[in-house]
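**Q** this is a predicted model, with the sequence first.
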Amino acid sequence: MDRRRISRIAHTHHPIAAPLDDAVVRRLLGRALRRGDERILDLGCGEAAWLLRALDGHPGVTAEGVDLDTGALRKAAREAAALGVGDRLTLHEQDAGDFATKRPFDLVLSVGAAHAFGGLLPTLAAARAHLATGGAVLVGDGFWEREPTPDLVDMLGEYEDLASTVDRIVADGWTPVLAHVSTVREWDDYEWSWTGSLSEWALDHPGDPDSGAALEAAAVHRAEWLHGYRGRFGFVTLLLRRTTS
């Protein structure tokens, strides 16, 4: 089953592709969009859930999103039209690493997409290339809450603890002005929604060729979470500004 289709179905009831409550997302955006007329960019926007919330809550904001998932971008365009914000949203179907623009952005987002750039600091470097002077970056990535087992590192990749993660960001010339560490409840809500939405779709579509694969993917993911990284792997979303030019 196509990985992108799995993700779209799994996020049916939790369109923010990270363990964050909607109220937290709106609070972070509210702090990031201080003027209300910013130009914002999401690198790896998926279904543009962050951008849709920003546009819906801030009528003077304009936004652009970049992603390779055709289906996700089509869904984003439909939802933007339904919300009446389609005229303020531009979507680009391309690799976020290759995106170029002549005008910088006041806010650049990349939450849960650091893998696409090869890690957190490369993600920040990509965001900085599009950032206007005095602008901010909203970035979200994982960290180890507890010492991982070798199997977890093989599964999820190389991360550090929260303090070391923030130290690396600061050493790279950024200052955190706001952050949110996802709670256990946010993680549980996200993972139950992810696995439940995929399982529910499979059970509701037994004739679909992907039904069996979807049910298996949900079961594998649920086992990896409950028996592996639950309580060990964390997620932090940071609002950053440049310390140095």
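**A** Looks like it arrived, so ask away.

**Q** when you work out contacts or count neighbours from here on, use the C-alpha atoms and nothing else.
**A** Noted.

**Q** can you check which strand is longest in this protein?
**A** Looking across the chain with DSSP state E, the single longest strand is strand 131-144.

**Q** what's the helix or strand following it in contact with?
**A** Moving toward the C-terminus from strand 131-144, the next helix or strand (DSSP states H and E) is helix 150-156. Helix 150-156 is contacted by residues 159, 228-229 when judged by Cα atoms under 8 Å, 6 or more residues apart in numbering.

**Q** what about the closest residue in space to residue 53 that isn't next to it in sequence, how many neighbours?
**A** Once flanking residues are discounted, residue 53 sits nearest to residue 26: 7.1 Å by Cα to Cα, 6 or more residues apart in numbering. Residues within reach of residue 26, counting by other Cα atoms under 10 Å, total 15.

**Q** ok, structure two:
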Amino acid sequence: MTKEPNEEPMDRALISSIAHSDHPIAAPVSAANLDQLLRRAKLRDGARILDLGCGEAMWTLRALELFPGSSADGVDISASALAAAAEHAEARSLGERIRLHEAGAADFRAAEPYDLVLCVGSTHAYDGLTPTLQAIRQLIRPGGLVLVGEGFWQTPPSPELEAEIGHYPDLAGLLAQAEEPGYRTVYAHTSSLDEWDEYEWSWTGTLTRWAVDHPGPDGDTALATALEHRDMWLNGYRDKLGFATLLLRHAQ
């Protein structure tokens, strides 16, 4: 594939969409553990669900299947991910129960409060966990639930690694940070090394395969991104950075 001189280079949202295409859960969480997290929400009939940074909306589509009377909104900045989400919804006969919005998570405005708000791996949209949970307080009904996924350091990182990956607390600090805005943790899942490896091998491998199949500037960009990510994972944060998905209930 060749690019015309006036074409824009690949953006990060498209690269992410390609990299996640074989692992649309888009987090180091297995399908079985995703189900376990969602089932613990025990949503009422007619529940409203919001997914901020939904990607291909696999979390929300599965929630709609587990809770037949529910409906959902999915919000993401990636047009390609939302297009894939719409296709997945139609394939699973869920198209009439989900509305997809191309927007930044922080820019979304809700007409009514939600019973469950998801923000898994997308707290950067609000500049961190604490402002994310503060903003979500305005989106949930009294007694509503939040399912948030965030990183934590399993072992203290070197200053160089922390500068590269980001500042995260340890697991105890993550829970304290999550509960400080008035939430209580009612369930949680910490991703295993196997879940991490499956996620990372899929992310880097899928993007590499796409790059090989698309020689030219886009393929070069995709391959460079995949190799850089793989090096950062294998020689940096593997078995050091953890990921926790917390089911929180606001203490009204």
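**A** Yep, it's here. Bear in mind that the values here come from a model prediction, so they are computed numbers and not experimental data.

**Q** trace the residue nearest to residue 53 of the first structure over to the second structure, please.
**A** Superposed on the second structure with TM-score structural alignment, residue 26 of the first structure falls opposite residue 35.

**Q** and its match, that's in a helix?
**A** Yes. Read with DSSP: H, G, I helix; E, B strand; the rest coil, residue 35 of the second structure is one of the residues of a helix.

**Q** ok, it to residue 50 of the second structure distance?
**A** Separation of residue 35 of the second structure from residue 50 of the second structure (Cα to Cα, to the nearest Å): 17 Å.

**Q** residue 237 of the first structure: helix or strand, and which one exactly?
**A** Assigned by DSSP H and E, residue 237 of the first structure belongs to strand 233-242.

**Q** could you give the angle of that strand to strand 131-144?
**A** Relative orientation of strand 233-242 of the first structure versus strand 131-144 (axes from the mean of the first three to the mean of the last three Cα atoms, to 10 degrees): 160 degrees.

**Q** if I look at the residue nearest to residue 53 of the first structure, how far off is residue 219 of the first structure?
**A** For residue 26 of the first structure, the distance to residue 219 of the first structure - Cα to Cα - is 31 Å.

**Q** can you point out the buried residues in the longest helix along the second structure?
**A** Counting by DSSP state H, the longest helix found in the second structure is helix 193-213. Buried residues in helix 193-213 of the second structure, counted by 16 or more other Cα atoms under 10 Å: 193, 195-200, 202-208, 210-211.

**Q** stretch 17-34 of the second structure too?
**A** 17-21, 23-30, 34.

**Q** from those, which land in helices?
**A** 17-19, 34.

**Q** any idea which of these is closest to residue 78 of the second structure?
**A** residue 17 (7.8 Å; Cα to Cα).

**Q** show me where the stretch 1-150 of the second structure has strands.
**A** With DSSP state E, counting those that start in this stretch as the definition, the stretch 1-150 of the second structure shows strands at residue ranges 48-52, 71-76, 98-102, 114-120, 140-153.

**Q** mean shift of the third one relative to the first structure?
**A** Its matched residues in the first structure lie on average 0.8 Å from strand 98-102 of the second structure after superposition (mean Cα distance after the TM-score superposition for the first structure).

**Q** report the buried residues of that strand.
**A** 98, 100-102.

**Q** what stretch of the first structure does it fall on?
**A** Using TM-score structural alignment, strand 98-102 of the second structure pairs with 89-93 in the first structure.

**Q** ok, now the first one?
**A** Taken onto the first structure by TM-score structural alignment, strand 48-52 of the second structure occupies residues 39-43 there.

**Q** for that stretch, the distance to its chain's centre please.
**A** 12 Å (Cα atoms, centre = their mean, to the nearest Å).

**Q** what of stretch 29-47 of the first structure?
**A** 13 Å.

**Q** next, the distance between the ends of that stretch.
**A** 17 Å.

**Q** cool, stretch 118-133 of the second structure as well?
**A** Calculated as Cα to Cα, the first-to-last residue distance of stretch 118-133 of the second structure is 11 Å.
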